[in-house]
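Visitor: output the structure for:
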Amino acid sequence: MPWPADLGPVICVVGARPNFMKMAPILRAFADHRPALPALLVHTGQHYDRDMNDRLFSDLRLPHPDINLEVGSATHAVQTAAVMQRFEPVLDERRPSCVLVVGDVNSTLACALVCAKKDVPVVHVEAGLRSHDRAMPEEINRVLTDQIADRLYTTERSALANLTREGVAEQRVCFVGNVMIDSLLANRQLAHAPAKTLQAVGVDPALIDDRRGYAVVTLHRPSNVDRAETLQALLAVLREVSESVPLIFAMHPRTRANVERFRLGDLLSSPRIVLLPPQGYLEMLGLLAGARLVLSDSGGLQEESTALGVPCLTIRENTERPITIEQGTNTLVGANPQAIRQGVHEILSGAGKSGRIPEFWDGRAAQRIAADLATWLLARHAQRAG
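Guide: Below is the predicted model of the structure:
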């Protein structure tokens, strides 16, 4: 049976790098479902680097956007307002059956708000995750998007308790698993070898042949990189850690700018620390898969390291992904140098977490979303037609 001609497409929104990894398997699942779910990909342009953007779309086999709003970087308020202003005409013109948003970036909330005002159903993938830290802009985006959403897809069962506590009806929620892991499993065999990634930037791969392997580092959260004292302390302990294990530091533009602004570059001037620009998905996946450990403040790397069985030290005081601690390879160490030292020592001595793969992190989360969403949309359509 074909998709009803009078039932509009699913508008799928991406705005920042983590969204791409989540959306790629969803779009493939929509195309493979029978009947196929018609989809329209909208890129808000919240984060946009032309070279990196093209690489990510190619790596993930993600179709290029049907519409790019090109909002660019700005303050939270300006960026959110710009997305709302440019997204509203898209709704008016395309008349979608629903709008699907992923994650917790400003674009996620902005598009959901427009839908709420226009009476367009909102579908939120990765719903119910909570750090319980309202100082994080992402936490506000998560909470508000979940209040607006009509259909909420969760990555772990504990998310339901967060949602019901906030008054979200259980019948709006569906546990499907983690689409980020769908991308990881689909691309694991295509990942670039770490030696190839280092050679591409002129680094001798012999650096990572040490018997202890290497560590992957990323830092980008404002709480870690926007204050000189905090960033200096973190870079100092990373320099110290590099004496025990070489570091491959994929440096976010925000972090690089602050290292220069605070004149902290000398702390990273070591043959045991490799500084890389932001990497493509396949390069980063290869680096993670081959690492002895990960030091990061990224939410996505907590999940990916758990899926890969690589110990992860998360440089944050909290996490919205508790399953990576309870079942996975993740340990919170905050920005505490002593906790970081101790965590690295334990991992290198063989005492790091081995973890296990959480429920429904099996590469089929997107298929479950497609099946449920098709049923839900067709039932709504039939109800309205009747």
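Visitor: make it CA atoms for all contacts and neighbour counts henceforth
Guide: Fine.
Visitor: just checking, residue 237 touches residue 337?
Guide: Yes. At 5.8 Å, residue 237 counts as touching residue 337 under the criterion of C-alpha atoms under 8 Å.
Visitor: where does the one residue sitting closest to the centre of the chain sit: helix, strand or coil?
Guide: The centroid of the chain falls nearest to residue 18 when counting by C-alpha atoms, centre = their mean (3.4 Å). For residue 18, the assignment made with DSSP: H, G, I helix; E, B strand; the rest coil gives helix.
Visitor: buried ones in stretch 377-386?
Guide: The neighbour-count check on stretch 377-386 (16 or more other C-alpha atoms under 10 Å) flags residue 377 as buried.
Visitor: likewise stretch 275-293?
Guide: Judged by neighbour count (16+ other C-alpha under 10 Å), stretch 275-293 contains these buried residues: 275, 279-293.
Visitor: first-to-last residue distance for that stretch?
Guide: In stretch 275-293, first residue to last residue: 17 Å (C-alpha to C-alpha, to the nearest Å).
Visitor: touching that stretch from outside, list them.
Guide: By C-alpha atoms under 8 Å, 6 or more residues apart in numbering, the residues outside stretch 275-293 that reach it are 52, 55-56, 59-60, 184, 187-188, 190-194, 197, 201, 212-216, 248-253, 294, 305, 308, 310-313, 344, 347-348.
Visitor: now what about stretch 337-355, what contacts it?
Guide: Contacts of stretch 337-355 (C-alpha under 8 Å, 6+ apart): 212, 233-234, 237, 241, 292-293, 306, 309-311, 313, 327-330, 333-334.
Visitor: one more, so I can put them side by side:
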Amino acid sequence: MNVCSVVGVRPEFVMAAPVIDELAAAGHDPTLVHTGQHHDDALSAAFFDELSLPQPDHHLGVGSAPRGEQIARAVERLVPLLAARDPDATLVYGDTTSTLAGAIAAVATDTPLAHVEAGLRSADWRMPEERARVVVDHLADLRLAPTSDALAALDAEGVTGGVRDVGDVRADAVAAVRSSDPGGLPAPTSPYVLATVHRAATTDDAAALRGVLTGLARVAAPVVLPIHPRTADRLRAFDDADWAAEQVRLIDPVGYAEFLTLLADAAAVATDSGGVQREAAYLGTPCVTLRDQTEWRETVRDGRNVLAGTEPDEITAAVEEAVAEPSREPDVPTGAAAAIVAAIEEWRGVEVPEVS
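Guide: Model (predicted):
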């Protein structure tokens, strides 16, 4: 069985790695297509190495562009590729431009489509990620849900067929990477707060970005902020540095293993990333989400995550409270990749090959 995974950004690399590994271990023929949405070649290569991802079979070279142009380029290049390869299934992950482009191309070529992280909902239609989730779920033939909340959301939208509860494949990636020694990471002064800021809703809004950085700069503990390329571009456009302080240590982007080490050792994390919310929960690190909503609502219900928005005072207070919390024991439930492959095999009616 040939399953074509379409990826384009780092969170998709993280999710795809365990699935591709499981497909290969089961004797199937995985194909990897990199759209090039994330155009930092050096950092992409580092993630591929750390996750033991094979080099892409196809690189579409979409590059940096406005969202609509990226989608158009990716679809234009994916359609003939899928038509020529005729895979048994196309697999898309998450909620990015590449996710949406992969889904559109699969539908355009009558290729069976499966969606990993189906059913996640933040209830914020302003987010391009939310629109992508809904559209892709309604285009997909097989929806692979990570949580009970995701299953409930699909049911509420009338999507009851082609749904499987498989768990969160990020946990498989976290477990695999944490089992190896990343090495080479200088330990920051402890205790410290890790921060990540990269979503367009934050970085494209100067007031929101300044509010986030100002709130972080007022935290008593040192803040370590790996600077995402999008965030770096926006900071260069600032006319002032009101947010700047010795408390905030800007560092270059880090690989996935190094990031998980920083996250595991942090007193707390402040982030606008959906994936980091889950990774923090698995590693027992208190999380403050720099948004008003989250698609991972169970992390808020169980007390592992607090929504703080982008107002400086709210952020500072939430982070200070998170730092004061005792860390929890790590809990990394694995097995989602195997469940995903089993669901695809059942869906496509494929006999499981014998692996010698």
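Visitor: apart from its chain neighbours, what residue comes closest to the residue nearest to the centre of structure 1?
Guide: residue 300 (7.2 Å; C-alpha to C-alpha, 6 or more residues apart in numbering).
Visitor: the one you found matches what in structure 2?
Guide: Counting by TM-score structural alignment, residue 300 of structure 1 lines up with residue 275 in structure 2.
Visitor: just give me the neighbour total for that match.
Guide: 17 (other C-alpha atoms under 10 Å).
Visitor: surely it forms part of a helix?
Guide: Yes. Under three-state DSSP, residue 275 of structure 2 falls within a helix.
Visitor: circling back: the buried residues of stretch 275-293 of structure 1 in strands, which ones?
Guide: Judged by DSSP state E, the subset of these located in strands is 275, 293.
Visitor: what is the nearest of the buried residues of stretch 275-293 of structure 1 to residue 131 of structure 1?
Guide: Distance to residue 131 of structure 1, by C-alpha to C-alpha, is smallest for residue 293 among the buried residues of stretch 275-293 of structure 1, at 23.0 Å.
Visitor: distance of that closest one relative to residue 159 of structure 1?
Guide: Residue 293 of structure 1 is 27 Å from residue 159 of structure 1, by C-alpha to C-alpha.
Visitor: hey, where'd the helices end up in the stretch 101-250 of structure 1?
Guide: 106-118, 137-148, 158-165, 179-187, 194-200, 222-225, 228-242 (DSSP state H, counting those that start in this stretch).
Visitor: looking at these, which is closest to residue 372 of structure 1?
Guide: helix 179-187 (14.4 Å).
Visitor: where in structure 2 does that closest one fall?
Guide: The aligned range for helix 179-187 of structure 1 is 169-177, by TM-score structural alignment.
Visitor: may I see the buried residues of that stretch?
Guide: 169-177.
Visitor: list the contacts of that stretch.
Guide: 14-15, 17-19, 50-51, 146, 256-257, 260, 275, 278-279, 282, 332-337.
Visitor: residue 317 of structure 2 and residue 190 of structure 2, how far apart?
Guide: According to C-alpha to C-alpha, residue 317 of structure 2 stands 19 Å off from residue 190 of structure 2.
Visitor: again with residue 111 of structure 2
Guide: 50 Å.
Visitor: and residue 292 of structure 2, by the same measure?
Guide: In terms of C-alpha to C-alpha, residue 292 of structure 2 sits 29 Å off from residue 190 of structure 2.
Visitor: stretch 296-315 of structure 2: how far from the chain's middle?
Guide: In this view, stretch 296-315 of structure 2 has its centroid 18 Å away from the chain centroid, taken as C-alpha atoms, centre = their mean, to the nearest Å.
Visitor: buried ones in it?
Guide: For stretch 296-315 of structure 2, the neighbour count (16+ other C-alpha under 10 Å) marks 296-297, 299-300, 304-315 as buried.
Visitor: coming back round to it: buried subset of the contacts of stretch 275-293 of structure 1?
Guide: 55-56, 59-60, 184, 187, 191-194, 197, 213-216, 248-252, 294, 305, 308, 310-313, 344, 347.
Visitor: of those residues, which belong to strands?
Guide: 215-216, 248-250, 294, 312-313.
Visitor: and which of the residues you listed is nearest to residue 379 of structure 1?
Guide: Using C-alpha to C-alpha, residue 312 comes nearest to residue 379 of structure 1 of those, at 42.8 Å.
Visitor: and the closest one, what does it touch?
Guide: When contacts are taken as C-alpha under 8 Å, 6+ apart, residue 312 of structure 1 is in contact with 293-296, 302, 305-306, 329-331.
Visitor: of residue 317 and residue 190 of structure 2, who's got more company?
Guide: residue 317 (15 against 11).
Visitor: so what corresponds to the more buried one in structure 1?
Guide: Residue 317 of structure 2 maps onto residue 342 in structure 1, by TM-score structural alignment.
Visitor: how many residues are close by the residue mapped onto residue 121 of structure 2 from structure 1?
Guide: Matched by TM-score structural alignment, residue 121 of structure 2 corresponds to residue 130 in structure 1. The number of residues packed near residue 130 of structure 1 is 21, by other C-alpha under 10 Å.
Visitor: wait, residue 130 of structure 1 touches residue 299, no?
Guide: No. Residue 130 of structure 1 is beyond contact range of residue 299, at 11.5 Å (criterion: C-alpha under 8 Å).
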